[in-house]
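> A predicted structure for the sequence below; I have some questions about it.
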Amino acid sequence: MNSLTGTRALARLAFRLDRVRLTVWVLGLAVMPMGTAANYLSLYPTEADLRAVSAVLSNPSLVALSGPLFGLSIGGLTAWKIGVTEFILVGLMSLLTVVRHTRTEEETGRLELIGATVVGRYAPLTAALLVTGLVNLAIAALIALGLLATGLPAAGSLAFGLATGLVGMLFAAIAAASAQLTQSARAASAIAGAVLGGTYLLRAVGDTGPTWLSWLSPTGWALHLRPYAGERWWVAGLFVGVGAVFAVVAYALVARRDVGAGLLRERLGSAESSPALRSPLALAWRLHRGLLLGWTIGLALTGAVMGGAAAGIGDLQSPNQQLTDILTRMGGNNGLTDAFLAAIFGITGMVAAAYTVQAILRLRQEESSGRVEALLATPVGRLRWAASHLTFALLGTALLLAAAGIAGGLGYGMQVHDIGGQIGRLLGAALVQLPATWVLAGFGTALIGLAPRFSALAWAALILSVLLVELGALFGLSQWIVDATPFAHVPKLPGSAFTVTPMLWLTAIALALGAVGLAGLHRRDVPVA
């Protein structure tokens, strides 16, 4: 038996387990560029239309959001509009897939059981990377074929598909390395996710300031491959080289550690528990505090960067009316700056909802790991245990949004010399997203209570919300379809009039879903495999 024995069987198992999840990812990521290109062909039929919109998209605020427009063509405009979104989503898909089939398998003990059979030391990691690599290859090929089908040039279509696939493969390698560092799948995902978020911020700062910062970001590399704008094929070598380094590091670390252990050993606790751990809420704080701190810092930095970039949006001169309409539809009616800020905080709300879903699914993780049985053997009841985690999902999200709003107010206020006035405005723009995130919390709780095996669908609900809100108008979807997501009903602040009615409805829906989920949890068996 060699160290790769069993790789093919493990890869087949991974494909079988993730066949639905990966199919959704592949189709969603492949269709978005093709749909965007087709829509732009009807929006900008002449070269004059393209010239008008290109003058607008050079604005620093829009460059910070989506990167520079390298090519004055439908293909170049498509790469500008959808590129950063594609790169972030494919990176997220890749890191979650690799962590799920490496560190999660170890954490649950399944890998140790598999390792007792004829399976080599490197087989699980190789299978995870192989599966993720093939999925990214399929995404790249389908993107290229879809863009070709819309009539765009072959070289640019191939370059855009290649850029997307290479970003995914690089973050698969990064996740493979991070999975060796800790004993927790959540920590491994958090490390790789922090790198992914950091690449976006580096790219945003570099594209509007010191250009060299953009070259420190894989997201920046993907844009600088320049699909439809004189492709720079040599940039692909950066992905290959850096990805190979992370992959080599991952394999080296696998050989040096025990199964189930991480390179960074967890700190041993005290022999006796602290009085601060005498309640379920205190235990939940211990479990959630690292995740909450990391998310708070990340969203505060994002708010500060985007708030500072927003000041430049007011410099737009004679903007293209269709682009103005899109921004207004995304973010309100009272000026492009307010529309831009409202759009930014709308995106921030959906990003914060990712923390909400993570925090809610901690309930299911504690159950599936068997730890909750020991807790429920004490006088602690099910509802009290669940309420301790719900507290951090609901109030923790409020903290994240408040941090983003305050930081955004500071960043924007410093640019317009009105810190005191802008902090309050943008804090409100951030917190108004809260009821929509609570709806996802309620949905996740309902799944855990009624259908725990399908609790991961909470992620599907979030991804669908992002796609409908961000691309629904671009694809010309009916408003009733877009209205299926809670984020479509959030008041567009700053800039629009605040209406409390949708906030009350969203909160009521969240409470109803949560109540249904808690009732199901109270009645069903614990644990459910």
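Received, thanks.
> hey, let's count contacts and neighbours off CA atoms from now on
Will do.
> in which helix or strand does Val259 reside?
Secondary structure assignment for Val259, by DSSP states H and E: no helix or strand.
> surely it meets Glu112?
Yes - distance between Val259 and Glu112: 6.9 Å, which falls inside the contact criterion (Cα atoms under 8 Å).
> out of the two, which sits in the more crowded spot?
When neighbours are counted by other Cα atoms under 10 Å, Val259 comes out ahead of the other of Val259 and Glu112, with 18 against 14.
> distance check, that one against Gly198.
Taking Cα to Cα, to the nearest Å as the criterion, Val259 is separated from Gly198 by 30 Å.
> overlap in contacts of Val259 and Glu112?
In the contact map built from Cα atoms under 8 Å, 6 or more residues apart in numbering, the residues linked to both Val259 and Glu112 are Glu106.
> comparison target, given below:
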Amino acid sequence: MSALTGTRHLVRLNLRRDRVLLPIWVLILAVLPVSYAASFFELFPTAAERAAYTEGTARNPSIVALLGPVYGDSVGALTAQRSGFLLVIVALASLLTVIRHTRTEEEAGRRELLGGSVLGRHAGLTAALLVTYAADLVLGLLTAAGLHATGLPTAGSSAYGLVAALTGMVFATLGGLAAQLTETAGGARGIGIAGLGAAFALRLVGDTAGNDWPSWLSPLGWAARVRPYEGERWWVPLLPLVATVLLAAVAYPVSVRRDLGAGVLPPRLGPATAGGALSGPFGLAWRLHRGQILWWSVGFGLLGLILGGAAEAAGRSVEGNAQLEQIMARIGGASGLADAYLGATLSLAGLAAAGYGIQAALRMRAEESAGRAEPVLATGTRRSTWLLSHVAFALLGPVVVLAVTGLATGLTYGFSVGDVPRQVGRMLGAGLAQAPAAWVLAGLAVLLHGLLPRFASAAWAVLAVCVLLGQLGAVLELDQWLLDLSPFTHTPQVLRDAWSATPLFLLTALAAALAAAGLLTFRRRDIPVL
């Protein structure tokens, strides 16, 4: 029997399991760069307007820190920069996909069952990588074709599509390596995301410090240095190819040297007896969720510092362009251009916070699928108490990370305009105003867990639809009833002089109703439902 025996069957199984989620993230990440290109064509039709935008905003240090460098003022160059952060999302999606099909399967015990059949040692890792590589390549092809269809040059469109695909492949392979190092899926995700964070930090330092050598150490930095639409460097894509091969060359031997279900790194043993904090379900839930809250808060805080620093320059850059002022006002809903920018970015933070709420709510499903919920519920713990212990963090987490984002944004923006106390209060309120919409999606995840546990992950698809509506709705002038499908359409823009709190109460009531329905349905079904 070959080490790759059964790979074809596992590929089919992985594709079947990801038949909904995989196409969604591929299509979203392929459509967004095309929408950015169409927006730049519409908003900056002349070279003079593009040059002013480039000098005023695209070269602002905070924008460069978040998105990467810009190498020209053509529509293509601006689109490539604007899509820079999307490469981080491509990398994250690829990394998590591989971990889900490798370490998560081992932790749940399904890999051991498959291993009892005719299955080679490398089949699991190879199948996960092949599926993710294929998704990345499809993403690259769709992106290149879409950008070319907007009227951008073929060479630059192909270069951007290529770097998007290769960036995903590098981090997919990193996910495959991380899955071999630890015995838990959470640990593998932590290692992989730490690697992604280090790559982003190297790129950020290299692009903003005046000496770009750290960027050459980062796969995210390589992507920008291909320079799509501005004299493409076709030799740079060799770097992510080499990195992918090297990571795979480490991951495969490591996978052979460990036992099934174990990791290379030894598990950290806890104390022999549990502390008083673990005597109840809420203490256990805090132990499970505290790491996520901490790292999400750190990440959102850094993001808020960057966004707040860029707000003043973003407001100045569009002065005199009436069309852009109108679009920005529609997206951000604020009277001033800087407020419109801040409203738009905090709305995006709300979408990301909804992702945390969904993740925290789906932790219940992970505990149930892994068989850890049943022993807890076999004690005197009531079902409703156990579920509410996780729901509490699904609701509290978005509040915490949005508060951190608002405080950090207000701090840096306040320093730039010389009004720290007022701006901190305004941005804190604007950030927290996004929480009820995030609660709605968390409540939906709770309902799906209680009613249709096998389809609980469909909450991510709903979030993807909200992202699409938020990013493309105003630009494409979609019908209002379509925009109203997203709860984030109804969040008031508190940076305006006059706003109503009624939508906040209605969204909170809807979230509470969804969570209550999830509780009722969960109490009436069997456990576990795999």
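Yes, it's here. Keep in mind the model is a prediction, meaning the values are calculated, not measured.
> which strands or helices does the strand or helix carrying Ala80 of the second structure pack on?
With the criterion set as DSSP H and E, the secondary-structure element containing Ala80 of the second structure is helix 75-82. Using 3 or more Cα pairs under 8 Å, 6 or more residues apart in numbering; DSSP states H and E as the contact criterion, the elements in contact with helix 75-82 of the second structure are helix 21-43.
> the helix it packs on: average distance to aligned residues in the first structure?
Helix 21-43 of the second structure, aligned to the first structure and superposed, deviates on average by 3.5 Å (mean Cα distance after the TM-score superposition for the first structure).
> next helix or strand past that helix?
Past helix 21-43 of the second structure, heading to the C-terminal end, the next element that is a helix or strand (DSSP H and E) is helix 47-53.
> show me what contacts Phe345 of the first structure?
Applying Cα under 8 Å, 6+ apart, one finds that Phe345 of the first structure lies in contact with Ala429, Ala430, Gln433.
> er, Gly120 of the first structure actually
For Gly120 of the first structure, the contacting residues are Met1, Asn2, Ser3, Leu4, Thr5, Gly6, Thr7, taking Cα under 8 Å, 6+ apart as the criterion.
> host element of it?
When the helices and strands are read off by DSSP H and E, none of them contains Gly120 of the first structure.
> so how far is Thr54 of the second structure from Gly72 of the second structure?
In this structure, Gly72 of the second structure lies at 8 Å from Thr54 of the second structure, with Cα to Cα as the measure.
> show me where the first structure has strands.
For the first structure, no strands turn up when DSSP state E is the criterion.
> does Ala141 of the first structure touch Ala159 like I think?
No - using Cα under 8 Å, Ala141 of the first structure is not in contact with Ala159, being 10.4 Å away.
> now tabulate the contacts of Phe345 of the first structure in a markdown table and tack on neighbour count and distance to Thr501 of the first structure.
Below are the contacts of Phe345 of the first structure laid out as a markdown table (neighbours: other Cα atoms under 10 Å; distance: Cα to Cα, whole Å):
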| residue | neighbour count | distance to Thr501 of the first structure |
| --- | --- | --- |
| Ala429 | 31 | 16 |
| Ala430 | 29 | 17 |
| Gln433 | 29 | 14 |
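> got CSV for those, with distance to Leu77 of the first structure too?
As requested, these are arranged in CSV below (distance: Cα to Cα, whole Å):
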residue, distance to Leu77 of the first structure
Ala429, 29
Ala430, 29
Gln433, 29
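> of those, closest to Leu471 of the first structure?
Proximity of those to Leu471 of the first structure (Cα to Cα) peaks at Gln433, which lies at 18.6 Å.
> give me the number of residues near the closest residue to Thr296 of the first structure other than its chain neighbours?
Sequence neighbours aside, Leu400 is the residue nearest to Thr296 of the first structure in space, at 5.0 Å (criterion: Cα to Cα, 6 or more residues apart in numbering). Other residues within reach of Leu400 of the first structure by the criterion other Cα under 10 Å amount to 29.
> how about Thr501 of the first structure?
Thr501 of the first structure: 11 surrounding residues under other Cα under 10 Å.
> what does Ala145 of the second structure give?
Using other Cα under 10 Å as the criterion, Ala145 of the second structure is surrounded by 18 other residues.
> and it, what is it in contact with?
So Ala145 of the second structure contacts Ser157, Ser158 (Cα under 8 Å, 6+ apart).
> tell me the buried residues in the helix holding Ala80 of the second structure?
Of the residues in helix 75-82 of the second structure, Val75, Gly76, Ala77, Leu78, Thr79, Ala80, Gln81, Arg82 count as buried by neighbour count, 16 or more other Cα atoms under 10 Å.
> distance check, the residue lying closest to the third one once chain neighbours are set aside against Ala30 of the second structure.
It refers to Ala77 of the second structure. Nearest non-adjacent residue to Ala77 of the second structure, counting by Cα to Cα, 6+ apart: Tyr229, 5.7 Å away. Distance of Tyr229 of the second structure to Ala30 of the second structure, given as Cα to Cα: 18 Å.
> for the second structure, which residue occupies the most central location?
Averaging the C-alpha coordinates of the second structure gives a centre point, and the residue nearest to it by Cα atoms, centre = their mean is Ile89 (5.4 Å).
> Ala141 and Ala159 of the first structure: which has the busier surroundings?
Relative neighbour count places Ala159 above the other of Ala141 of the first structure and Ala159, with 23 against 19, counting by other Cα under 10 Å.
> corresponding residue for the more buried one in the second structure?
If you follow Ala159 of the first structure across to the second structure using TM-score structural alignment, you land on Ala159.
> ok, that match touching Glu230?
No - contact between Ala159 of the second structure and Glu230 fails when scored by Cα under 8 Å: they sit 10.4 Å apart.
> what's the helix of greatest length in the first structure packed up against?
Determined from DSSP state H, the single longest helix within the first structure is helix 382-416. Using 3+ Cα pairs under 8 Å, 6+ apart as the contact criterion, the neighbours of helix 382-416 of the first structure among helices and strands are helix 280-310, helix 336-368, helix 419-431, helix 434-450, helix 501-523.
> on average, how far is the fourth one from the matching bit in the second structure?
This points to helix 434-450 of the first structure. Compared with the second structure, helix 434-450 of the first structure is 0.7 Å away on average (mean Cα distance after the TM-score superposition for the first structure).
> also the first one?
Relative to the matching residues in the second structure, helix 280-310 of the first structure has an average distance of 1.6 Å after the fit, by mean Cα distance after the TM-score superposition for the first structure.
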